[in-house]
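Colleague: Give me the fold of what follows.
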Amino acid sequence: MRPERAAQPPKLKASGTPGRVNMADEIKESDVKEEKEQGKRDFKFIRWDASGVVGHLTMNRPKQNIMNIEMLKEMAKAVESLNLREDVRLILIDSSPECEGYFSMGVGAEGYTAQMVFQMMDAFHAVFRAMSDVSKPVLAVVNGVASGAGAELAAFCDLVIATEETQFRQPEIKLGVFPPLGAVVYPRVIGPRRAMELLLTGDPINAQQALQMGLVNRVVPRSALKETVDSLVKRIGEQSGPVLQLLKRVIFEGTWRPFGEALKKSQDIYLNQLFELEDSQEGLRALVEKRKPVWKNK
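Modeller: Next comes the predicted model:
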């Protein structure tokens, strides 16, 4: 047998050829500029600001942020607008001051009727598909009650900061139904046994219980919420946008796929996508040169 050729370590790539114009890059930069210019706007039921490195989505349907189809479509559209925005590092989801005491009480009663359930579920799941496709870390800031679809939304996010007054509810079993997304998400977030108890009983859990079971990352007093969120956003915002996207994708794939397949997918992304990024090369150069990397988000 002929011996296998040893794999070569990745080489640092040189910068692009000076003076050479790539039309595709020019078009992409034009699209990104347009997205930035339109990044800050108010929809009917949400506020959206993607003018900086954070895509900030604020649910604003006072007082309880009860989700209807139009609101869900607005949320999906806002997240989808980040598809070309490699400079955006993070998506932050919270509720407006007008909704004090509530993150979201979930889908309205009309969403459970036979006439609306298919449209409502499609609109609801479109938000999660958009979050998955954009592949940017998502931080939920929960200050109050998160119930039903509102609790599922928080559970699906990658990071959750909650105030001491926060409460999570999945009461669907008491209505003779169950949360289809929650039944898939919770076992992967808090484990199957805790997920079974949460969904089978429909009992609410407070912020400390959520912290103990791994549903939230931190519980803070309401007075310390802004400082805590700003600090975490700043730390994540200092990293390379494309690298954050690839890391999110690997962790997401690893959470939802069998281990062997997840490992293979992770290896493929690491070798064939991560090392194609200028930022991964810059990170290696900075390590060798013992300096702080300067990200280009490419």
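Colleague: Could you use CA atoms for every contact and neighbour count after this?
Modeller: OK.
Colleague: roughly how far is the strand or helix carrying residue 154 from the heart of the chain?
Modeller: Assigned by DSSP states H and E, residue 154 falls within helix 149-156. In terms of CA atoms, centre = their mean, to the nearest Å, the centre of helix 149-156 is found 11 Å from the chain centre.
Colleague: here's the other one to compare against:
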Amino acid sequence: MTVIELKQDAPDRLVRTRRRGPVLRLEMNNPPANALSIAMMEALKAEFDAAAGDASVRVVILAAATPGKLFCAGHDLKELTAHRAEADRGRAFFERTMKLCAELMQTIVHLPKPVIAEVDGLATAAGCQLVASCDLAMCTDTSAFCTPGVNIGLFCSTPMVALSRNVHRKQAMEMLLTGETIDASTAKEFGLVNRIMPRQYLDQVVQKYAEVIASKSPLTVKIGKEAFYRQAEMSLADAYEYTASVMVENMLARDAEEGVGAFIAKRKPEWTGE
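Modeller: Here you go, the predicted model:
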């Protein structure tokens, strides 16, 4: 598929963007660690917000501009430490950082389009949180993941939110309490990633997944993603009551009428997003 460049890939651009049809690719470009500085988080959030309002975007891929070593090393510890000299010992800046991080992660979860993490390298601390916040995650067989805050006296409490919603509790606690790095196969076993592959196939496999999802009704995907995360926080009875109402409203949508009709008539559906 032809790559459509949306913006100039200037060397100092924190988030590079590319389009392949309905698939938007966001590449973190803050070497060497792709640290989640204030500027990086603001840039990412701006791109996700823009994607939310762009009907031509069906799926978003989040990757590193320079793959192979670090996907994302989490918060910029040097940036955080620099504010300890302030009168409040950095409290205001720490609060701003954590608030913005929470907003970014929730923006990904609430985005009405699926987000796929394409990981080639190490995803650590808030970088691991970023992976866990995405709807799908694909990685190379040399990738690794960790929440090592405990090693430096700073428990990964905010990464814990996303991590504990993706993997079993004891496995999440294992990562959080030991701070040790897990390899790609362990991450898949834990439920943190969907697929593992050699580096040379990562881009094309992720793009293929994105194109498959992008071929579905955008309205149906939006409804399904929102319902998935909402019902996950409910009791069993409330989840069934809520999703039953979602199904009814979904059935009344034009795309559902078209999709069911196309299935019965054995033809390809034509989605309108309504």
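Colleague: ok, and for the biggest helix by length in structure 1, which residues are buried?
Modeller: Ordering each helix of structure 1 by length in residues (DSSP state H) puts helix 117-134 first. By neighbour count on 16 or more other CA atoms under 10 Å, the buried set for helix 117-134 of structure 1 is 120, 121, 123, 124, 126, 127, 128, 130, 131, 132, 134.
Colleague: Closest one of the residues you listed to residue 193 of structure 1?
Modeller: residue 128 (23.9 Å; CA to CA).
Colleague: What does that closest one correspond to in structure 2?
Modeller: Superposed on structure 2 with TM-score structural alignment, residue 128 of structure 1 falls opposite residue 105.
Colleague: Tell me how far the residue nearest to that match when sequence neighbours are not counted lies from residue 108 of structure 2.
Modeller: Nearest residue to residue 105 of structure 2, sequence neighbours excluded (CA to CA, 6 or more residues apart in numbering): residue 133, at 6.0 Å. Distance from residue 133 of structure 2 to residue 108 of structure 2, counting by CA to CA, to the nearest Å: 7 Å.
Colleague: What of residue 265 of structure 2?
Modeller: Residue 265 of structure 2 is 37 Å from residue 108 of structure 2, by CA to CA.
Colleague: now swap in residue 22 of structure 2 and tell me
Modeller: 18 Å.
Colleague: about what we covered before: counterpart of the residue nearest to residue 105 of structure 2 in structure 1?
Modeller: Aligned partner of residue 133 of structure 2 by TM-score structural alignment: residue 156.
Colleague: just checking, that match touches residue 187?
Modeller: No. Using CA atoms under 8 Å, residue 156 of structure 1 is not in contact with residue 187; the gap is 11.3 Å.
Colleague: Those two: which is more packed in?
Modeller: For residue 156 of structure 1 versus residue 187, neighbours defined as other CA atoms under 10 Å are more numerous around residue 156 (23 against 14).
Colleague: how much space between the more buried one and residue 78 of structure 1?
Modeller: 17 Å.
Colleague: All the helices of the stretch 1-150 of structure 1, residue numbers only.
Modeller: 23-37, 69-80, 117-134, 149-156 (DSSP state H, counting those that start in this stretch).
Colleague: Turn those helices into JSON lines, including distance to residue 204 of structure 1.
Modeller: JSON lines is the format used below for the helices of the stretch 1-150 of structure 1 (distance: least, CA to CA, whole Å):
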{"stretch": "helix 23-37", "distance to residue 204 of structure 1": "40"}
{"stretch": "helix 69-80", "distance to residue 204 of structure 1": "24"}
{"stretch": "helix 117-134", "distance to residue 204 of structure 1": "22"}
{"stretch": "helix 149-156", "distance to residue 204 of structure 1": "10"}
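Colleague: equivalent range in structure 1 for stretch 149-161 of structure 2?
Modeller: Under TM-score structural alignment, the match for stretch 149-161 of structure 2 is residues 172-184.
Colleague: can you check stretch 238-245 of structure 2 too?
Modeller: By TM-score structural alignment, stretch 238-245 of structure 2 lines up with residues 261-268 in structure 1.
Colleague: swap in stretch 38-50 of structure 2?
Modeller: So stretch 38-50 of structure 2 sits over residues 69-81 in structure 1, by TM-score structural alignment.
Colleague: Could you list the buried residues of the matching stretch?
Modeller: 69, 71, 72, 73, 74, 75, 76, 78, 79, 80, 81.
Colleague: Could you pull up the contacting residues of residue 63 of structure 2?
Modeller: Residue 63 of structure 2 sits next to 25, 26, 27, 28, 71, 117, 118, 119 when contact means CA atoms under 8 Å, 6 or more residues apart in numbering.
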